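In: 3D, please:
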Amino acid sequence: MSHANPGLKPLLSMVLDEGVFTLRRAHWEDLPAILRLLAADQLGSSRENAEDVGPYLQAFQQINEDPAQLLVVGHLNGTCVATFQLSFIPGLARKGSLRCQIEAVRVAAELRDQGVGAAMMQWAIEEARRRGCTLVQLTSDKSRKDAHRFYERLGFVASHEGMKLAL
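Out: As a prediction, the model looks like this:
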């Protein structure tokens, strides 16, 4: 596994009552904590296995080595408490513009409603702008009503109906 460019430089820092929250590029050592965050909700608990990092190592390496992918973690006082992934997708639509897809957004339950998620998404939107994207998009499971309200407060609009086909 490549360990080049661990990305330990903070992308964002903010002071909370509990301490300093920082965003940075994920490093392979963050993987167990990322998996715990992904498995800690009603959907992830049935499809993720935070106890076995093995199946996730190849995917992490592919994400880490692809310049069109950015996996980010949020740390509070040295503990991983948040994560999200950005994918930068070129397309012919919208006059050949680049779009940013936000995936797997998670914030530890004890930090919700403290501005952490909003700061993360504002950083992600600015990163998309910096890279020349003309659109930021995300999907959120229909059952995640709180998440929908959160994204709408940030200016996202439920403009499309998404579909998936499990393979």
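
In: okay, CA-based contacts and neighbour counts for the rest of this
Out: OK.

In: For the residue lying farthest from the centre of the chain, give me its contacts.
Out: Within the chain, the residue lying farthest from the chain centre (Cα atoms, centre = their mean) is residue 95, at 26.6 Å. Contact partners of residue 95, counting by Cα atoms under 8 Å, 6 or more residues apart in numbering, are absent.

In: To check against the first, give me the structure of this:
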Amino acid sequence: MVIRKAVIEDASSIRELIRQLGYEIKASDVEKNITIYNEVKGHVLIAEENSNIIGFVSGAFIPLFHSNELMFRITALCVDQNSRSQGVGKHLINAIEEKCKDNNCFYLEVTSGAHRKEDAHLFYEKLSYKAYEGKRFRKTLEW
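Out: You can find the predicted model right below:
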């Protein structure tokens, strides 16, 4: 398995992975997101095996305003349904953690939907992630 930086040509494969999670997105929007992440201290990394994309992770560095530290926020992680429980997700997370180390970043944050208790939550806990005791607030803006 190879972990590499995503390129525009990966958009349709990433889209198919996102669809496995139950989300619809146009390939052109995935292309746009790859470009944006590559321009703003973000990362989109691909797990590839035998020239097939079997997973990806995306996220970006966020400077903490109240301190001189960086946090990395994972915005998406998906492993192909036929490649799960084979270490792919762990390799992707390890690659992101290396990016954090290279940038002197000590905090890594991820949000996982409440409905993913049996799979994603256990995955993160096995990798030493702890549930944050705070509450997350979000407001949908309508323009």
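
In: related to what we said a few turns ago, now the residue farthest from the centre of the first structure: which helix or strand?
Out: Using DSSP states H and E, residue 95 of the first structure falls within helix 93-96.

In: Helix or strand next in line after that helix, which one?
Out: Under the assignment DSSP H and E, the closest C-terminal helix or strand after helix 93-96 of the first structure is strand 98-107.

In: now that next one: which residue numbers in the second structure?
Out: Here strand 98-107 of the first structure aligns to the second structure at residues 70-79, judged by TM-score structural alignment.

In: Average offset of the matching stretch relative to the first structure?
Out: By mean Cα distance after the TM-score superposition for the first structure, the fitted stretch 70-79 of the second structure averages 0.7 Å away from its aligned residues in the first structure.

In: Can you list the neighbours in contact with stretch 142-161 of the first structure?
Out: 118, 140.

In: buried set for it?
Out: 148, 151 (16 or more other Cα atoms under 10 Å).

In: Same question for stretch 105-124 of the first structure.
Out: In stretch 105-124 of the first structure, counting by 16+ other Cα under 10 Å, buried: 105-108, 116-118, 120-121, 124.

In: now, which of these sits nearest residue 162 of the first structure?
Out: residue 105 (17.5 Å; Cα to Cα).

In: can you give me the strands in the first structure?
Out: Residue ranges of the strands in the first structure, as given by DSSP state E, are 12-16, 19-25, 69-76, 79-90, 98-107, 133-138.

In: got the angle between the fourth one and strand 19-25?
Out: Which is strand 79-90 of the first structure. Per axes from the mean of the first three to the mean of the last three Cα atoms, to 10 degrees, the angle that strand 79-90 of the first structure makes with strand 19-25 is 30 degrees.

In: The last one too?
Out: Orientation of strand 133-138 of the first structure against strand 19-25 (the same axes, to 10 degrees) gives an angle of 120 degrees.

In: whereabouts in the second structure does strand 133-138 of the first structure align?
Out: Mapped onto the second structure using TM-score structural alignment, strand 133-138 of the first structure covers residues 105-110.

In: Map residue 28 of the first structure across to the second structure for me.
Out: Aligned partner of residue 28 of the first structure by TM-score structural alignment: residue 8.

In: tell me the contacts of that match?
Out: Listed by Cα under 8 Å, 6+ apart, the contact set of residue 8 of the second structure reads 31, 34-35.

In: Scan the residues you listed and report the most crowded one.
Out: Counting neighbours by other Cα atoms under 10 Å, residue 34 comes out on top of the contacts of residue 8 of the second structure with 23 neighbours.

In: List the contacts of the counterpart of it in the first structure.
Out: Aligned counterpart of residue 34 of the second structure in the first structure: residue 60 (TM-score structural alignment). By Cα under 8 Å, 6+ apart, residue 60 of the first structure lies in contact with 28, 31.
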